[in-house]
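S.K.: I need the structure of the sequence given here:
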Amino acid sequence: MRVLQLAAKMLSLERFALPLMDRLRTAGFSVEAMGQFDGTEARVADAHFPVHNWQAGHSFHPLHILRARRELRQFLAGNRYDIVHSHCSFGGIIGNSIAARCVRHLVYTQHGFFVHDGLSPVLRAPWLAIEKMGLRPADHVICVSRAEQELARSLGVGPPGKFMHVNGAGIDIARFSLPDNQRLERRRLLRHELRLADDELVLLTVSRLTWDKGYREMIEAVRDLAARGHEFVLLAAGSGKDEAAIRASIEAAGISDRLRLLGWRDDVADLYCAADVFVFASHREGLPISPIEAMASGLPVVLSALPGCREEIEDSVNGLLFATGDARELAQQLARLISDAGLRSRLGENAHARAAIFDRERVLDAQMELYRSIAERT
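M.R.: The predicted structure follows:
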């Protein structure tokens, strides 16, 4: 069977779909990828998958949407696929109604709704209407958290059985769960590279440098903790469109020595080894990946209390939660961990054990079962 993995940007496929694509190919499916080229298409092509450019991007301008839909319609008319598997809201909202008319089976993985707890009631209804545009045409919807599965089922866009749940995109547990000797050696080497003392308390966040990842709250919390005399440094790994503004805010707050932007890194597994605490302050997520990676690495985590994050940890058992957007509570939770090595150790051990349920192989097994059921009916 011929399968097209579709997303508005190729980055989404490189980040979320490559392991599934590889498993499908091993099982005998012919797999291709389509999304707007953004530099990551080379990594998909290097994995020996055909790649196709789709000028979809992340814009809801009406003319842009019309062009993207026309381009997709023409492409699918000239290329016969048995299954289109779309990913993320932009790709699904723009492309699913076109794909549903061109292929026999449409699978849609919703990696995180635009609708979130902090969205104002005025905006919630129109955004739900937009989300339905992606959900309704799909034959099967894969939801990356229980909360999103419940929301999707409540929207009246298909029978309950249409919406299946998997634990996010899954992670390669073995990559992050290292023997102590390897972890300590990586910790030593990276701390030396970053000029961090062996006994320095290091906090870490891994996310895009955009305001909706909670950088305002993290800046305020770091300033508060530093003013209260806590000794630590927060490292932020990632890049994004708001990097210049975030850097300027850090400098204006006078905490450049406490909150260091590392830029995009391809050694995040080593960063987890070098850190003592992981923090994630995002405002909107499906089931975020970096907290799971940190948990698999044995780090205690402090997460915003989004529905997906609440599925990753149980507060005070294998991590700490704080109210989304609340810088004061974030600072309080971080202060608990900075001040209590025993708490860090206990939560880190429990987080490591919890991470096993998010193993990529389990997630892929569930998705492959769906593909096999489709193949049997075709």
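S.K.: please make it C-alpha for all contacts and neighbour counts, starting now.
M.R.: OK.
S.K.: determine the three-state secondary structure at Gly240.
M.R.: Here Gly240 is recorded as coil under DSSP: H, G, I helix; E, B strand; the rest coil.
S.K.: second chain to compare with the first, below:
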Amino acid sequence: MSGSTVDASGYRPPGPAGGRSGGLRVLRVVGELNFGGTEMRTAELLPRLADAGVQVHLVTLHARVGPGPLAPMVRRHGGSITAMPLDLRFPGRFRRLLRQLRPDVVHVDCGNFSGVVLSLAVLAGVPGRVAHFRGDDNQPRSLRRRVTRWLFGRMLRMSATDILGVSPSSLTFGFGRDWADDPRCQVVLNGLDLDRLRQPGFDDLRALVGAGADGLVCLSVGRASPEKRRWLLPPIVAALDARGVTVHAVLVGPGDPADDARVRAAAAAVGVADRVHLLGPRDDVGGLLRQADAVVHPSCLEGLPGGVLEPVALGIGTVAADLPGVRYIGEHLPGVTIVDTDAAPRAWADALLAAAAYTATTDPAVAVDRFGRSVFAIDAAVATHLAIYRRRASTRRRPVVGVPNSRGRLPVDSER
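M.R.: So this is what the prediction gives:
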């Protein structure tokens, strides 16, 4: 499937002969299509961008298009999905796609590697070149990774017209501590579509997992990967067991054989295998969240975690590790209980009980109304994206001069 458009309908991106539509054309580049924070937030923006005349085409840097919501949403709104794996042929294929689509903006969600993609967009004369940092990449790196990251970062600084981060910390860790001094940088909070979370669930959650009326149901939403630390849930359940509190832990999100096995082994080791449930990916996350007593999000690596933002929006008490993005949410909305990243299971258990108490005393309608008036409302994210896209598209006829200036980057439109 290398370099081909992945679409069951046989859709191909329009070529120059077809002319340009009256709206804006954005080429969005992501790593791999699957259920995840980047994909969910992008999918929620698409209908609103389409209503404003923006046509989004998608490139995935992986040969496989996964089961997440973004692919059908792109097709539904007239876009295309092109699988373009990273190999020696990638630069030529990507430049050919740019000539074919003639986008007004290339918007890349690939960390510092975005610099490579945006450099190709410079050569193709694309006026808008957006790099988007989604996470706090604060993990130890090998010498090779540090060198590669520095090189890609230099390319990004020279090629991007706009540099976005989902939180201040994502720009600090991704772009640099000096991000506030660069006029291209700005925080664009992930907008959250409350309408999606209000959709009815498919199941009665307590009946589904066999939880009694007096037990607590704790939900954890996120894909299976080491940094999500899903294997912490069973020891937390066991710590509450020791206090006479019955808890069912329900894990929702795409699985991974090795990670799933680690969760099950941890549950068996502490004797709670019958109360740890792996449901896999679900389309009714909002319906499940509304039935939970509390949410636990043990991830140690995040940007602005949807696994915390979504339950808090619905008035569900949430426990999360002490990360910059989590603290940022807690500064703006109630319902977040923060524990030390390396806290023992008993500390997580204490926090879970506090989160359940918050849920029990919170009116969901009040929480939803409060969220709708917060900085995380989706309308604000849509407005910011449209402002960036329209500003950059308005410069389309201006020549791109590929000569770095004295600050070591390519000239960009000075309008902010």
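S.K.: assess the claim that Val336 of structure 2 and Gly317 are in contact.
M.R.: Yes. Counting by C-alpha atoms under 8 Å, Val336 of structure 2 does reach Gly317; the two are 6.2 Å apart.
S.K.: look at those two and report which has more neighbours.
M.R.: Gly317 (31 against 28; other C-alpha atoms under 10 Å).
S.K.: pull up the overlap in contacts between Val336 and Gly317 of structure 2.
M.R.: Residues touching both Val336 of structure 2 and Gly317 (C-alpha atoms under 8 Å, 6 or more residues apart in numbering): Ala355.
S.K.: so which strand or helix has Leu46 of structure 2?
M.R.: Taking DSSP states H and E as the definition, Leu46 of structure 2 sits inside helix 37-51.
S.K.: and that helix, what does it pack onto?
M.R.: Contact here means 3 or more C-alpha pairs under 8 Å, 6 or more residues apart in numbering; DSSP states H and E; on that basis helix 37-51 of structure 2 packs against strand 54-60, helix 70-76, helix 378-393.
S.K.: just say which of the ones you listed is most tucked in.
M.R.: strand 54-60 (a mean of 24; mean count of other C-alpha atoms under 10 Å).
S.K.: name the surrounding residues that touch it.
M.R.: 23-33, 46, 49-50, 74, 77-85.
S.K.: and with 6 Å instead?
M.R.: 23-32, 79-83 (C-alpha atoms under 6 Å, 6 or more residues apart in numbering).
S.K.: of those residues, closest to Gly215 of structure 2?
M.R.: For these, the minimum distance to Gly215 of structure 2 (C-alpha to C-alpha) is 38.0 Å, reached by Glu32.
S.K.: report the buried residues of stretch 221-237 of structure 1.
M.R.: Ala221, Val222, Arg223, Asp224, Leu225, Phe232, Val233, Leu234, Leu235, Ala236, Ala237 (16 or more other C-alpha atoms under 10 Å).
S.K.: cool, stretch 317-333 of structure 1 as well?
M.R.: Within stretch 317-333 of structure 1, the residues that count as buried by 16+ other C-alpha under 10 Å are 318-322, 324-331, 333.
S.K.: next: stretch 130-140 of structure 1.
M.R.: Buried residues in stretch 130-140 of structure 1 (16+ other C-alpha under 10 Å): Ile130, Glu131, Lys132, Met133, Gly134, Leu135, Arg136, Pro137, Ala138, His140.
S.K.: so how far is Ala383 of structure 2 from the alignment partner in structure 2 of the third one?
M.R.: Across the two structures, Lys132 of structure 1 finds its equivalent in Gly153 of structure 2, going by TM-score structural alignment. Per C-alpha to C-alpha, to the nearest Å, Gly153 of structure 2 is found 27 Å from Ala383 of structure 2.
S.K.: repeat for Arg64 of structure 2
M.R.: In terms of C-alpha to C-alpha, Arg64 of structure 2 sits 32 Å off from Ala383 of structure 2.
S.K.: picking that back up, pretty sure the match of Lys132 of structure 1 is touching Cys110, no?
M.R.: No. Gly153 of structure 2 lies out of contact with Cys110 (C-alpha atoms under 6 Å); the separation is 11.5 Å.
S.K.: which residues are in contact with each of these two?
M.R.: Among the neighbours of Gly153 of structure 2, none is also in contact with Cys110 (C-alpha under 6 Å, 6+ apart).
S.K.: next, count neighbours for the closest residue in space to Val247 of structure 2 that isn't next to it in sequence.
M.R.: Leaving aside its sequence neighbours, Val247 of structure 2 sits nearest to Leu216 (C-alpha to C-alpha, 6 or more residues apart in numbering; 4.7 Å). By other C-alpha under 10 Å, the residues close to Leu216 of structure 2 number 21.
S.K.: my read is that Leu216 of structure 2 contacts Gly244, right?
M.R.: No. Taking contacts as C-alpha under 6 Å, Leu216 of structure 2 lies outside contact range of Gly244: 11.5 Å.
S.K.: aligned partner of Ser394 of structure 2 in structure 1?
M.R.: So Ser394 of structure 2 corresponds to Glu376, using TM-score structural alignment.
S.K.: separation between its match and Gly158 of structure 1?
M.R.: Counting by C-alpha to C-alpha, the gap from Glu376 of structure 1 to Gly158 of structure 1 is 22 Å.
S.K.: more neighbours, the two?
M.R.: Gly158 (18 against 7).
S.K.: helix, strand, or coil at the more buried one?
M.R.: Secondary structure state of Gly158 of structure 1, per three-state DSSP, is coil.
S.K.: list the contacts for Asp109 of structure 2?
M.R.: Taking C-alpha under 6 Å, 6+ apart as the test, what Asp109 of structure 2 contacts is Val30, His132.
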